[in-house]
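Participant: sequence-free structure coming up:
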């Protein structure tokens, strides 16, 4: 799973800087596509460390939440105006909400079939639902962008904000994934580990998924009685004689969409993917269903932030570090090669290389948790 925690920053990028970011991105991506092909760009964008390096090279602060939104906006303008067989839909706020509608136009421009476009829409919706409902880490998704190639391969970059912590967390998805609901991302990076994270995307959650799907196939009136019991109106544990059974976290006051459960009952979803795409199924409803599954079916819930499963080394104040050096060197050399071969003026090329050099120094002192898929 790929995450990176970033300070939450406000403000706007000067127009002159944004236009230069667009130009530099277009020149660099022309070189990469010509040299390696569109698949390689999608693979690089699915790597949060590479993406962060790209944002720095284009001229943005390396550790700012704005690196995601502004860099994606620059890439969208650069790629959508070029003929590289790569297009971008979505973005921040209203642009994210318009992703599904925009996919029709972008899909047509890439020569994709109606069926393929509908598949991409499904993946887009599903990724947003997974990072909102299955991974309840305290970050609300406000940015969603999908990079698509002419052969329907894709990368998704999402970002959520946690205002109370003043942090943003970025999520990367790749067309190479085998499962959209169990460990669907492409590695993990971050510096902030949160407590009491309900992680229904971990490997141990497969049993929970099956139990939840079975539960929603029952009449909603029965589900309502169970959930109300969990909320403290009566003791479900006492009712089924499991008083001595440890329960990690009891159900808190959450918003449960009973109409959505009615729809799910009518649809009878076959799996978690189908359930997530039922209109109205949200994080509160999934949380309640997961707790019922824990008590009734004995499913083990994963309450650890997935960042705990990072491969890293010891460090200051218990925070693992540093960046994987071999991987960092690869990122730097790849970006350096693209800059040196791009059709840029000497001054522009020099400035980009200086920013890349600055990134190397900053990453050398940064604290990271790293997991490669």
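Facilitator: Yes, it's here. Keep in mind that what you see is a predicted model, and the values were worked out from it rather than measured.
Participant: all contacts plus neighbour counts: C-alpha atoms, from now on.
Facilitator: Fine.
Participant: Grab the nearest non-local neighbour of residue 149.
Facilitator: Nearest-residue entry for residue 149: residue 86, 4.5 Å, with adjacent residues in sequence omitted and distances by CA to CA, 6 or more residues apart in numbering.
Participant: Hmm, I typed the wrong one, I wanted residue 80.
Facilitator: Residue 80 sits nearest to residue 87 (CA to CA, 6+ apart), 5.2 Å away.
Participant: part of a strand, is the one you found?
Facilitator: Yes. Counting by DSSP: H, G, I helix; E, B strand; the rest coil, residue 87 is located in a strand.
Participant: let's bring in a second one:
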């Protein structure tokens, strides 16, 4: 029922060749277009249906425990207290402070600059990380930013490069060559290893400011438009990133 218009949504169902009540049972849907709809009977939603069934089979205690790792603070902007600075700082150090040619050779990820490696390292952790690594989910916003500019505009070029790298790794693995997948996993392992002796400082705001000032270099974009070069002279990165 639609309480505002006091009308009901009615379905007149006719499928002469019905084979399943949950997978493409109807011939078509006709009605007033009200935008995108959720159609769990679509064939493309098979995986979603299977995932829902698996979820309801799980122990409620386990689900609640896992959901606690996904809790977010009651504010939209990303702040220093929202992230584990030791983890974030170690990852940044590992991807930005090594000699690019040596690091790329080690990881078989030639051609990727420090900023692209930063995103890929965070993506790698999402793929290969354990549940305890997701206690500060806001940290992963430093992979590709946010569409509203928090903590910084989406670096479209880096975003595309990350997708392309993952796609090439998957394609190579399909033909038995998993070196790229191994390299991506190695990236997260290096970041975790760096944490053991890493001591960060509190220059979180400087890190965010640098990302925003350099966003235009990577095709930075938000729902409000493209990122622009800073009007004032950028702060020296060597002084700004004292996280290391």
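Facilitator: Perfect, I can see it now. In this text the structure is predicted, and so the values were computed from the model without any measurement.
Participant: Just the TM-score for the two chains, thanks.
Facilitator: The TM-score (TM-score structural alignment, normalised by the length of structure 2) is 0.27; 115 aligned residues with a CA RMSD of 6.0 Å.
Participant: How many neighbouring residues does the residue nearest to residue 149 of structure 1 have?
Facilitator: 27 (other CA atoms under 10 Å).
Participant: what's the answer for residue 346 of structure 1, then?
Facilitator: Residue 346 of structure 1 has 10 nearby residues by other CA under 10 Å.
Participant: Over to residue 144 of structure 2?
Facilitator: With other CA under 10 Å as criterion, residue 144 of structure 2 counts 24.
Participant: And the residue nearest to it when sequence neighbours are not counted, how far from residue 194 of structure 2?
Facilitator: Closest residue to residue 144 of structure 2 apart from its sequence neighbours, by CA to CA, 6+ apart: residue 154 at 5.3 Å. Distance, residue 154 of structure 2 to residue 194 of structure 2, by CA to CA, to the nearest Å: 26 Å.
Participant: now residue 181 of structure 2
Facilitator: Using CA to CA, residue 181 of structure 2 is found at 21 Å from residue 194 of structure 2.
Participant: Also residue 188 of structure 2?
Facilitator: Distance from residue 188 of structure 2 to residue 194 of structure 2, by CA to CA: 10 Å.
Participant: for residue 118 of structure 2, same thing?
Facilitator: Plainly put, residue 118 of structure 2 is 14 Å away from residue 194 of structure 2 if you go by CA to CA.
Participant: Common neighbours of those two, please.
Facilitator: Common neighbours of residue 118 of structure 2 and residue 194, using CA atoms under 8 Å, 6 or more residues apart in numbering, are residue 91.
Participant: okay, these two: which has more neighbours?
Facilitator: Higher neighbour count among residue 118 of structure 2 and residue 194: residue 118, with 25 against 19, using other CA under 10 Å.
Participant: Please name every helix or strand in contact with the helix or strand where the more buried one lies.
Facilitator: Assessed by DSSP states H and E, residue 118 of structure 2 sits inside helix 114-128. Applying 3 or more CA pairs under 8 Å, 6 or more residues apart in numbering; DSSP states H and E, we find helix 114-128 of structure 2 packed against helix 85-96, helix 141-144, helix 156-174, helix 179-195.
Participant: for that helix, which positions count as buried?
Facilitator: Neighbour-count burial for helix 114-128 of structure 2, with 16 or more other CA atoms under 10 Å as criterion, is recorded at 114-126.
Participant: and of those residues, the nearest to residue 52 of structure 2?
Facilitator: Set against residue 52 of structure 2, the nearest of the buried residues of helix 114-128 of structure 2 by CA to CA is residue 126 (21.0 Å).
Participant: how far away is that closest one from residue 120 of structure 2?
Facilitator: Distance from residue 126 of structure 2 to residue 120 of structure 2, by CA to CA: 10 Å.
Participant: Also residue 155 of structure 2?
Facilitator: Taking CA to CA, one finds residue 155 of structure 2 at 13 Å from residue 120 of structure 2.
Participant: ditto for residue 68 of structure 2
Facilitator: For residue 68 of structure 2 relative to residue 120 of structure 2 (CA to CA), the value is 25 Å.
Participant: same check, this time on residue 238 of structure 2
Facilitator: Distance from residue 238 of structure 2 to residue 120 of structure 2, by CA to CA: 23 Å.
Participant: Lovely, talk soon.
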